[in-house]
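Asker: I need the structure of the sequence given here:
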Amino acid sequence: MKWNLRLVAAQRDIWKASELQRMLADAGLTISAGKMSGLWSGQPVTIRLDDLDVICDVLNCTPADLLIPEPDKAAARRPDADAPDASPAAAAAGGQEPIVRRHVGRLQPPR
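Answerer: Below is the predicted model:
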């Protein structure tokens, strides 16, 4: 997904992050300067749906305006059809030993 906040804001004559930050605060969403900088100039790793609702309300847009799909990136993450299966069952069937992980911690609930 591509984050499109800056373009959507510019289409509504909002040119500064501080201006949008003030508008969001007026709508009840207080955003720190650091988080606002990330939303304005970068690609946020996460965004709360409640915050997205307020941003869309302030900008009079929809989430589809802010989040642009990038199908090429999604396709690049899929494993190749020609590549061997990397599952443990496939590894065992291919003669390789599966990785055995030792459980650390409590096995039974406390009494």
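Asker: hey, let's count contacts and neighbours off CA atoms from now on
Answerer: OK.
Asker: In this structure, what residue spans correspond to strands?
Answerer: Ranges of strands in the chain, per DSSP state E, are 2-3, 67-68.
Asker: one more to put side by side:
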Amino acid sequence: MGGMIVIRKMGITWQLRMRMAEKSMFQTSDLVPLLGERGIHLSREQVFRLVTQTPQRLSMDTLAALCDILDCSPNDLIDIQVVNAEVRKASGGDSPVVPRVRRSTIRRPDLA
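Answerer: Next comes the predicted model:
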């Protein structure tokens, strides 16, 4: 018979916008020249995405530059939570039946 197993999954909250606000930086374009001074050359669009979306990949150089600009540590930018998910094991086998996850898109009305 099938049982339940727990998969240890990590959730990340990207805190860049909050750290910027604490330094009175409210425009994503404020970061472009500051990153450039530290050898990180990103377009305005790339910086906008970096601020408004949780990056899936981030270079260590960019992370170090952000920490220097905002006078913070990586722990101040990345909040990690453990999200345990129980999944049903397939009967007669050891592999779990993992539920499908649908990604949702949240659009801010002022950016439409």
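Asker: Got a TM-score for the two of them?
Answerer: Laid over one another, the chains give 0.66 as their TM-score (TM-score structural alignment, normalised by the length of the first structure), with 82 aligned residues with a CA RMSD of 1.7 Å.
Asker: Deepest-packed of the strands of the first structure, please.
Answerer: Greatest average neighbour count among the strands of the first structure goes to strand 2-3 (a mean of 16), per mean count of other CA atoms under 10 Å.
Asker: Where in the second structure does that one fall?
Answerer: Strand 2-3 of the first structure corresponds to residues 13-14 in the second structure, going by TM-score structural alignment.
Asker: The matching stretch against the first structure, how far on average?
Answerer: If you overlay the two and look at stretch 13-14 of the second structure, the average distance to its match in the first structure is 0.9 Å (mean CA distance after the TM-score superposition for the first structure).
Asker: what does that stretch rub up against?
Answerer: Contact with stretch 13-14 of the second structure is made by 53, 54, 55, 77, 78, 79, 80, as judged by CA atoms under 8 Å, 6 or more residues apart in numbering.
Asker: let's go with 7 Å and repeat that
Answerer: For stretch 13-14 of the second structure, contacts defined as CA atoms under 7 Å, 6 or more residues apart in numbering pick out 54, 77, 78, 79, 80.
Asker: quick revisit: and residue 76 of the first structure, which of the strands of the first structure is closest to it?
Answerer: Checking the strands of the first structure against residue 76 of the first structure by CA to CA gives strand 2-3 as the closest, at 15.2 Å.
Asker: before we move on, back to that, and the match of strand 2-3 of the first structure, how far out from the chain middle?
Answerer: Distance of stretch 13-14 of the second structure from its chain centroid, counting by CA atoms, centre = their mean, to the nearest Å, is 4 Å.
Asker: In the first structure, which residues correspond to stretch 33-49 of the second structure?
Answerer: Aligned using TM-score structural alignment, stretch 33-49 of the second structure spans residues 22-38 in the first structure.
Asker: Which residue, neighbours along the chain excluded, lies closest to the residue nearest in space to the middle of the second structure?
Answerer: By CA atoms, centre = their mean, the second structure has its centre lying nearest to residue 54, at 2.7 Å. Leaving aside its chain neighbours, residue 54 of the second structure sits nearest to residue 14 (5.3 Å; criterion: CA to CA, 6 or more residues apart in numbering).
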